[in-house]
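Novice: structure for this input, please:
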Amino acid sequence: MGARTFVVIGGTSGLGLAVARLLVDEHRVAVLGDVPGEVAAVADELGCAGRICDVSSYEQVRDAFAEVVDRYDVIDGVAACASMWAGGDLAELSPQRIRRAVEINALGTTYVFKEALHHLRRQGHGNLVYIGALAVTKPRPGIPIYRATKSYGSSLVQSLAEAQHSNRIKVMELHPGPMPTRLQERVGDEFLDKIYALPEQVAAEVVRLLLLAPDDLYVSGELVLRADGRW
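Specialist: Got it, this is the predicted structure:
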């Protein structure tokens, strides 16, 4: 299908950055992040488009997608990689941190899906890949807010996938286990399994899903890979 256009939400570090790196040599990539210096550095390093976007703001998400469409006319795929860690016993979490986790992991995911699907439906094709978490399928102590907010995204994927009524628009999710990323550094080594996948390995699977053609196999709504290193 030649060069295509992809938006990587949370593409300035970790898995999102690994996804952008795999795509950028052959495709047009727009990286979205909420730290201006990081967005500028990644855009310069990869030679791709960059846009400052706090996903908790619907207006910023809407305007970021509109800018990509204005620039490239089409969006072939979206990788929703933005996420906020909120670990710790519920009693120990501040109301501010709880609110921010909900704003990014739940509201932000909703806004990204809303705008992504708006443009994919307008075009009549495209892929949306949500990066969930293995914690959704395997409860772990000490992460009630993180797991709850990531479970929200997973539920959203399943409902929206069913609502498309077409294989031309695929809504998919991938649940990585703990990986050595910046988010993992914030989590702490106690949550890093003895067996784990590297961001580059998981990114290859994300890219495979993003590159699925409209007439490829129907996988919308499926949990395609339990990417915790146990391949």
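Novice: from now on I want contacts and neighbour counts done on CA atoms only, so please keep to that.
Specialist: Noted.
Novice: in stretch 179-193, which residues are buried?
Specialist: Met179, Pro180, Leu183, Gln184, Val187 (16 or more other CA atoms under 10 Å).
Novice: what about Ile131, how many neighbours?
Specialist: 22 (other CA atoms under 10 Å).
Novice: I'd say it and Asn105 touch.
Specialist: No. With contact defined as CA atoms under 8 Å, Ile131 does not count as touching Asn105 (10.6 Å).
Novice: returning to what we had before: which ones among the buried residues of stretch 179-193 map onto helices?
Specialist: Among the buried residues of stretch 179-193, the members falling in helices (DSSP state H) are Leu183, Gln184, Val187.
Novice: the structure of the following sequence is requested for comparison with the preceding one:
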Amino acid sequence: MSQTVFITGASTGIGRETAKLFQARGWNVIATMRTPENEAELSKLDKVRVLRLDVTDEASIGDAVAEGISAFGAIDVLINNAGFGAYGPLEATSPETIRRQFDTNVVGLLAVTRAVLPHMRRRGQGTIVNISSMGGRVAFPLGSLYHGSKFAVEGLSEALAYELGAIGVRVKLVEPGMTKSDFGSRSLVFSADESMPEYAALVKGTVEAFATLPAAETSDVAEAIFAAATDGKDRLRYPTGDDTNMFIDMRRQQDDEAFTQSLKRMFNM
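Specialist: Okay, the predicted model is just below:
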């Protein structure tokens, strides 16, 4: 029997590419998104079920999980991919954006995981792949909210790996860096305030530094997700992309003071 993967945030970018890769390799795919009525490609593929799910709406989560299990009989792999990014000076960021950052990346991820866990626990098997970021291992200027949420994903995933390993469920972290997707235009909010010119130089230096980083193809990230989901190993972290590996290596090789100075030079601070 074919195995089944359940993916959140499958309407664009990494999520869409991952859904297509699993389908091409013979899997049943439950591709979830906030507006499935706008989906024209995935819904036409064999063995793909497109369902509505908003990670901030628990009712939609429960409905999608139940419908997916009803359609294919089981969920073997959960990929928590839905995400949101808030950048900019903290004092220029609205309370609504702050809440959205953590409601999407942390609370929503936990809600989807909790909805799938009873099914995996009863079966005594399953794999959960949480999409983190190189921003869950190192932090950059103006990213207090985004990095805070991804550091949280790293910590909760590490703890869950022990907890769920006891019931036969593996937990994995995939950590992409810069990626050639429309995440920036669709799921990232940059907050700024012209009445705070003190931040202008930092904003300029940060934008310029990010522009120099190499960006991976979404297909490369999808391959890393597939490997994490299917390799059968107890390995937790899967860094993906040249920039991710560069920053993680820097962090390992340097103490806090040296690493901080390296980043300040990179961001022209």
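Novice: related to what we said a few turns ago, what is the nearest of the buried residues of stretch 179-193 of structure 1 to Leu117 of structure 1?
Specialist: The closest of the buried residues of stretch 179-193 of structure 1 to Leu117 of structure 1 turns out to be Leu183 (CA to CA; 27.0 Å).
Novice: residue in structure 2 matching that closest one?
Specialist: By TM-score structural alignment, Leu183 of structure 1 lines up with Phe183 in structure 2.
Novice: next up, the contacts around that match.
Specialist: By CA atoms under 8 Å, 6 or more residues apart in numbering, the residues touching Phe183 of structure 2 are Gly13.
Novice: for structure 2, what spans make up the strands?
Specialist: Secondary structure of structure 2 by DSSP state E: the strands cover 4-7, 28-33, 48-52, 77-80, 85-87, 126-131, 169-176, 179-180, 188-190, 216-217, 237-240.
Novice: comparing the ones you listed, which comes out most buried?
Specialist: Of all these, strand 28-33 has the most neighbours on average by mean count of other CA atoms under 10 Å, namely a mean of 28.
Novice: how big is the offset of it relative to structure 1?
Specialist: Superposed on structure 1, strand 28-33 of structure 2 shows a mean distance of 0.5 Å to its aligned residues (mean CA distance after the TM-score superposition for structure 1).
Novice: which residue range of structure 1 does that strand align onto?
Specialist: Counting by TM-score structural alignment, strand 28-33 of structure 2 corresponds to residues 28-33.
Novice: neighbouring contacts of the matching stretch?
Specialist: In contact with stretch 28-33 of structure 1 (CA under 8 Å, 6+ apart) are residues 3-12, 20, 23, 39, 42-43, 48-54, 64, 68.
Novice: name the residues that touch stretch 116-130 of structure 1?
Specialist: Under CA under 8 Å, 6+ apart, the answer for stretch 116-130 of structure 1 is 65, 74-81, 113, 153-154, 157, 168-174, 206, 209-212, 214.
Novice: one more: stretch 189-203 of structure 1?
Specialist: Residues contacting stretch 189-203 of structure 1 (CA under 8 Å, 6+ apart): 14-16, 18-19, 22, 176-181, 184, 227-230.
Novice: try it again at 10 Å.
Specialist: Under the contact criterion CA atoms under 10 Å, 6 or more residues apart in numbering, stretch 189-203 of structure 1 has outside partners 13-23, 140, 142, 174-181, 184-185, 206, 209, 225-231.
Novice: number of nearby residues for Ser155 of structure 1?
Specialist: Neighbourhood size, Ser155 of structure 1 [other CA under 10 Å]: 12.
Novice: can you check Ile143 of structure 1 too?
Specialist: By the measure other CA under 10 Å, the count of residues near Ile143 of structure 1 is 17.
Novice: quick check: it touching Met84?
Specialist: No. Applying CA atoms under 10 Å, one finds Ile143 of structure 1 not in contact with Met84, separated by 11.9 Å.
Novice: quick check, Ala106 of structure 1 in contact with Ser57.
Specialist: No. Applying CA under 10 Å as the test, Ala106 of structure 1 and Ser57 come out as separate, 11.8 Å apart.
Novice: elements contacting the longest helix along structure 1?
Specialist: Longest helix in structure 1, counting residues (DSSP H): helix 144-163. If you count contacts as 3 or more CA pairs under 10 Å, 6 or more residues apart in numbering; DSSP states H and E, helix 144-163 of structure 1 packs onto helix 95-102, helix 109-123, strand 126-131, strand 169-176, strand 223-227.
Novice: switch to 8 Å and redo it
Specialist: Packing contacts for helix 144-163 of structure 1, counted by 3 or more CA pairs under 8 Å, 6 or more residues apart in numbering; DSSP states H and E, involve helix 95-102, helix 109-123, strand 126-131, strand 169-176.
Novice: make CSV out of the ones you listed and add distance to Lys194 of structure 1.
Specialist: Below are these laid out as CSV (distance: least, CA to CA, whole Å):
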stretch, distance to Lys194 of structure 1
helix 95-102, 27
helix 109-123, 30
strand 126-131, 21
strand 169-176, 14
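Novice: between the ones you listed, which one is closest to His27 of structure 1.
Specialist: strand 126-131 (14.4 Å).
Novice: which residues in structure 2 does that closest one align to?
Specialist: Mapping strand 126-131 of structure 1 onto structure 2 (TM-score structural alignment) gives residues 126-131.
Novice: by how much does the matching stretch deviate from structure 1 on average?
Specialist: Superposing on structure 1 and averaging over aligned pairs (mean CA distance after the TM-score superposition for structure 1), stretch 126-131 of structure 2 comes out at 0.6 Å.
Novice: now do the contacts for the most far-flung residue of structure 1 relative to its centre.
Specialist: Relative to the C-alpha centroid of structure 1, counting by CA atoms, centre = their mean, Ala91 is the outermost residue, at 28.6 Å. Taking CA under 8 Å, 6+ apart, we find Ala91 of structure 1 in contact with no residue.
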